[in-house]
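**Student:** Sequence first, then the predicted structure, then my questions.
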Amino acid sequence: MTKKELKAFLDEKVVLYNNPKFIESDPIQIPHLFSKKEDIEIAGFLTATISWGKRKMIIKNASKMMDLLEFSPYDFVINHQKSDLKMFENFVHRTFNTIDLQQFITSLQHIYKKHQGLENVLKIKNNEENYKNAIHHLKQVFFEVPHQQRTQKHISDPIKNSAAKRINMFLRWMVRSDKAGVDFGIWKNHNPAHLSCPLDVHSGNVARKLKLLQRKQNDWKALSELDINLRKLDLIDPVKYDFALFGLGVFEKF
């Protein structure tokens, strides 16, 4: 397949999957429950954090989190007292448990009260082309407050060569301007050209079959390689191809 043919093929798949029907079976439906910017951010961040495993279970447990937050995530995060966190007892999603959820609410309060929110913390420097250092910075800020060591594993760090799939997915939701109405594009001080594809088993396998990726591990080095090749297809909106790679892998078993 030539580069021109590959672009045409993937562009066709983007149109197929980047539409409102995608929301019905995807965890992005949880932040779509909200209209306030900060509610969307926090709902999106918490949902993305537990986005591994079966999607029905992700959606079920993310909905449970929103219920615990009284469907006002920003208000709860900002105004909660330590005693309010007791209501999260018995919450669990795979290895993400009560302790982790309580810590996330505490850390998010710190981020919104002391660091002007997630949008500001994840802003990249002018001379950087991706979110590698911004995600590393998020992890540092997130754990400035007292915490248990176990919770650190739930925030990935590209500096340690993690592909940071869930945070990159969250960034796509917040940053990418999407005429189809799937991604939110509410972070106007960010540039979608800097986004990286949320690399997982499905998108990685499809990317390798299409020769967009050679590296075998799904790590940050692989993501950097995929970034280069997706930017050759669309320099302005490279991460739109996440819809194509994911759709081909999950829905078409490509």
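**Tutor:** Yep, it's here. Numbering: from 1, shown residues only.

**Student:** C-alpha only now, for contacts and for neighbours.
**Tutor:** Fine.

**Student:** what's in contact with the lengthiest helix in the chain?
**Tutor:** Selection of the longest helix in the chain by residue count, based on DSSP state H, yields helix 98-114. Applying Cα atoms under 8 Å, 6 or more residues apart in numbering, the set of residues contacting helix 98-114 from outside is 77-78, 85, 88-92, 117-118, 121, 141-143, 145, 147, 150-151.

**Student:** Please apply the same query to stretch 159-174.
**Tutor:** Stretch 159-174 is contacted from outside by 28, 41, 44-45, 48-49, 51, 132-133, 135-136, 155-158, 182-187, 192, 195-200, 218-223, 239, using Cα under 8 Å, 6+ apart.

**Student:** which among those residues end up buried?
**Tutor:** 28, 41, 44-45, 48-49, 51, 132-133, 135-136, 155-158, 182-187, 192, 195-200, 218-220, 222-223, 239 (16 or more other Cα atoms under 10 Å).

**Student:** For residue 36, grab the count of nearby residues.
**Tutor:** Burial measure for residue 36: 11 neighbouring residues, criterion other Cα atoms under 10 Å.

**Student:** nope, residue 140 is what I meant
**Tutor:** 14.

**Student:** Name the helix or strand for it, please.
**Tutor:** helix 132-142 (DSSP states H and E).

**Student:** when you compare where that helix runs with where helix 98-114 runs, what's the angle?
**Tutor:** Angle of helix 132-142 versus helix 98-114, following axes from the mean of the first three to the mean of the last three Cα atoms, to 10 degrees, is 100 degrees.

**Student:** and helix 132-142, how far out from the chain's middle?
**Tutor:** 14 Å (Cα atoms, centre = their mean, to the nearest Å).

**Student:** Give me the helices and strands touching that helix, please.
**Tutor:** When contacts are defined as 3 or more Cα pairs under 8 Å, 6 or more residues apart in numbering; DSSP states H and E, helix 132-142 packs onto helix 98-114, helix 118-121.

**Student:** roughly how far out does the longest one sit from the chain middle?
**Tutor:** Spelled out, that is helix 98-114. 17 Å.

**Student:** Tell me which residues of that helix come out buried.
**Tutor:** Buried residues in helix 98-114 (16+ other Cα under 10 Å): 98-112.

**Student:** this is the comparison structure:
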Amino acid sequence: MPVPETEPVPLSGYIVDLLNQKYEQYNRPDFIPHDPISIPNRFSLRQDIEIMGFWASILAWGQRKTIISKCSELVLQMDGAPYDFIVNHQESDLKRFLHFKHRTFNATDTLYFLHFFRDFYREHDSLEEAFLRGMNVGDQTVEGALRGFHDLFCSLEDFSARTRKHIATPARKSSCKRLNMFLRWMVRQDNRGVDFGLWRRIQPGQLVCPCDVHVDRVARHLGLITRPQTDWQTATELTASLRQLDPHDPVKYDFALFGLGIEGYV
């Protein structure tokens, strides 16, 4: 069952002005080169953007420089064309991934990701379909999409239980930071040159704000979050607060909160 959102605390004029100012400052193409979104930004084919956007978001923990380096390694191992490699590779081509590792993400996880992508793209044109399966008309947030995607992703016969930890779900009360970031990249449509806006059936107003350490810290300082722990309910509480500023695109303020965190605002 979807978790009901906490009633948001009204925002002061200072907070509204600050967040709008920082959104304008950070939602710009010069944000891209030092962020994991630079990885899918290398491509023009939609499936390449989806595949490497998904992978970059899942590997997005640790130093951004390292994340970008490891994702670049994956792109190189897929001959610079992720979608073509995934749908056309031979079994012998997979040997090159046996030593890939980023923190707790290892070769077992890598090979399963490749298997899932191959299986999915042989039947579907866009990864959006994998998230739509869990959504219903009128859903306020993407909670159902994340639950449904998790179950689909983990459903193949050779699924390894160790890989499950890399695919978060609200069903385990996770804030789903990385998947919410991926959905932001794919769904938001503002022609600012950062987010791609490739998907049209999930709406920006349904997105949930990614709660990384910077966003969480700044949001608590500004009173946008009152819940003591950081979990799915915290993410929806933050999003409800941001919806007061823009009900149709609350997650655009992810730029502001993250930027303030990087600046050392708190």
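**Tutor:** Now that the structure is in, tell me what you want to look at. Computed from a predicted structure; not experimentally measured.

**Student:** Helices of the stretch 1-150 of structure 2, start to end?
**Tutor:** With DSSP state H, counting those that start in this stretch as the criterion, the stretch 1-150 of structure 2 has helices at 13-26, 46-58, 64-77, 82-88, 107-121, 128-132, 143-153.

**Student:** which one is the equivalent of residue 16 of structure 2 over in structure 1 nearest to, not counting chain neighbours?
**Tutor:** Under the alignment by TM-score structural alignment, residue 16 of structure 2 pairs with residue 7 in structure 1. Spatial nearest neighbour of residue 7 of structure 1, chain neighbours left out: residue 233 (6.1 Å); criterion: Cα to Cα, 6 or more residues apart in numbering.

**Student:** Helix, strand or coil: sort out the aligned residue in structure 2 for the one you found for me.
**Tutor:** Aligning on TM-score structural alignment places residue 233 of structure 1 opposite residue 245 in structure 2. Following DSSP: H, G, I helix; E, B strand; the rest coil, residue 245 of structure 2 is assigned to coil.

**Student:** and the gap between residue 245 of structure 2 and residue 17 of structure 2?
**Tutor:** According to Cα to Cα, to the nearest Å, residue 245 of structure 2 and residue 17 of structure 2 sit 10 Å apart.

**Student:** which of these two has more neighbours?
**Tutor:** residue 245 (18 against 12).

**Student:** Would you mind measuring from that one to residue 172 of structure 2?
**Tutor:** Distance, residue 245 of structure 2 to residue 172 of structure 2, using Cα to Cα: 29 Å.

**Student:** same thing with residue 96 of structure 2?
**Tutor:** 33 Å.

**Student:** Share the number of residues neighbouring the residue lying closest to residue 50 of structure 2 once chain neighbours are set aside, please.
**Tutor:** Distances taken as Cα to Cα, 6+ apart put residue 127 closest to residue 50 of structure 2, at 6.7 Å, once the chain neighbours are dropped. For residue 127 of structure 2, the neighbour count with other Cα under 10 Å is 19.

**Student:** Could you do residue 23 of structure 2 as well?
**Tutor:** By the criterion of other Cα under 10 Å, residue 23 of structure 2 has 20 neighbours.

**Student:** OK, contacts around the residue lying farthest from the centre of structure 2?
**Tutor:** Going by Cα atoms, centre = their mean, the residue of structure 2 most distant from its centre is residue 92, 31.0 Å out. Contact criterion Cα under 8 Å, 6+ apart gives no residues in contact with residue 92 of structure 2.

**Student:** Quick one: work out the angle between the helix or strand hosting residue 182 of structure 2 and helix 46-58.
**Tutor:** If you go by DSSP H and E, residue 182 of structure 2 is part of helix 177-187. If you take the same axes, to 10 degrees, helix 177-187 of structure 2 sits at 150 degrees to helix 46-58.

**Student:** Check which element follows helix 177-187 of structure 2 along the chain.
**Tutor:** Sequence-wise, the next helix or strand downstream of helix 177-187 of structure 2 (DSSP H and E) is helix 213-221.

**Student:** whereabouts in structure 1 does that following helix align?
**Tutor:** With TM-score structural alignment applied, helix 213-221 of structure 2 matches the range 201-209 in structure 1.

**Student:** Only the buried residues of the matching stretch, if you could.
**Tutor:** For stretch 201-209 of structure 1, burial by neighbour count (16+ other Cα under 10 Å) applies to 202, 203, 204, 205, 206, 207.

**Student:** if we take those residues, which one ends up nearest to residue 37 of structure 1?
**Tutor:** Taking Cα to Cα as the measure, residue 37 of structure 1 lies nearest residue 203 of the buried residues of stretch 201-209 of structure 1, at 28.7 Å.

**Student:** dump the residue contacts of the closest one.
**Tutor:** Contacts of residue 203 of structure 1 (Cα under 8 Å, 6+ apart): 242, 245, 246, 249.

**Student:** same thing with residue 52 of structure 1?
**Tutor:** Here residue 52 of structure 1 is in contact with residue 58 (Cα under 8 Å, 6+ apart).

**Student:** Could you identify the residue of structure 2 that aligns with it?
**Tutor:** Under TM-score structural alignment, residue 52 of structure 1 pairs with residue 61 in structure 2.

**Student:** ok, now residue 125 of structure 1?
**Tutor:** Using TM-score structural alignment, residue 125 of structure 1 pairs with residue 136 in structure 2.

**Student:** Grab the nearest non-local neighbour of that match.
**Tutor:** Counting by Cα to Cα, 6+ apart, residue 136 of structure 2 lies nearest to residue 144, which is 7.6 Å off, once chain neighbours are set aside.

**Student:** before we move on, the earlier item: test my guess that the match of residue 16 of structure 2 contacts residue 231.
**Tutor:** No. At 11.1 Å, residue 7 of structure 1 does not count as touching residue 231 under the criterion of Cα atoms under 8 Å.
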